[in-house]
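Student: The sequence isn't on hand, but the structure is:
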């Protein structure tokens, strides 16, 4: 199963509630934290909806 490593690079302060909830859904809540998540269309969609707050650090096959 393929995975991606996602890192939070932006603060959710003064962001819309939907963007904060997306961060929580990805399991991120503090700056510079990383999570290894399954590479699924739903996770990719969440990451693509907040590109100013998260970055894909690594993609594993």
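Tutor: Great, that's in hand. These numbers were taken from a predicted model, which means no experiment stands behind them. Numbers count the residues shown, from 1 in each chain.
Student: use CA for all of it now, contacts and neighbours both
Tutor: Fine.
Student: mind listing the helices in this protein by residue range?
Tutor: In the chain, the helices defined using DSSP state H lie at 17-25, 41-49.
Student: Hmm, residue 58 is touching residue 7, no?
Tutor: No: if you go by C-alpha atoms under 8 Å, residue 58 and residue 7 don't touch, sitting 9.4 Å apart.
Student: on that earlier part again, pipe the helices of the chain into a markdown table and attach mean neighbour count per row.
Tutor: Supplementary listing: these in a markdown table, determined by neighbours: other C-alpha atoms under 10 Å:
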| stretch | mean neighbour count |
| --- | --- |
| helix 17-25 | 14 |
| helix 41-49 | 13 |
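Student: Put this next to the previous one:
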């Protein structure tokens, strides 16, 4: 299965609590931190929810 790289490019300060929990669940902590995850529907749904905070690249 393909992998995707998710980078937090905007701070979660001021974000609604649900979005903060989604960022935390993806394993992102600080701005400009990155994680590699398997590309599946659950991860895509989380990314869609916080698309204004993250940058996504195919690996």
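Tutor: It's in. Keep in mind that what you see is a predicted model, and the values were worked out from it rather than measured.
Student: hang on, the earlier thing: so residue 58 and residue 7 of structure 1 - more neighbours on which side?
Tutor: Legend: neighbour count by other C-alpha atoms under 10 Å for residue 58 of structure 1 and residue 7, higher for residue 7 (20 against 11).
Student: Over in structure 2, tell me which residue corresponds to that one.
Tutor: Alignment note (TM-score structural alignment): residue 7 of structure 1 maps to residue 7 of structure 2.
Student: Let me see the contact set for its match.
Tutor: By C-alpha atoms under 8 Å, 6 or more residues apart in numbering, the contact set of residue 7 of structure 2 is 28, 31, 32, 33, 34, 35, 54, 55, 56.
Student: Just flag the most distant two among those residues.
Tutor: By the measure C-alpha to C-alpha, 31 and 56 form the most distant pair in the contacts of residue 7 of structure 2, at 14.0 Å.
Student: residue at max distance from the center of structure 2?
Tutor: residue 1 (18.4 Å; C-alpha atoms, centre = their mean).
Student: For it, which residues are in contact?
Tutor: Applying C-alpha under 8 Å, 6+ apart, the residues near residue 1 of structure 2 are 38, 39.
Student: cool, and residue 54 of structure 1?
Tutor: Counted by C-alpha under 8 Å, 6+ apart, residue 54 of structure 1 has contacts 6, 7, 8, 9, 10, 47.
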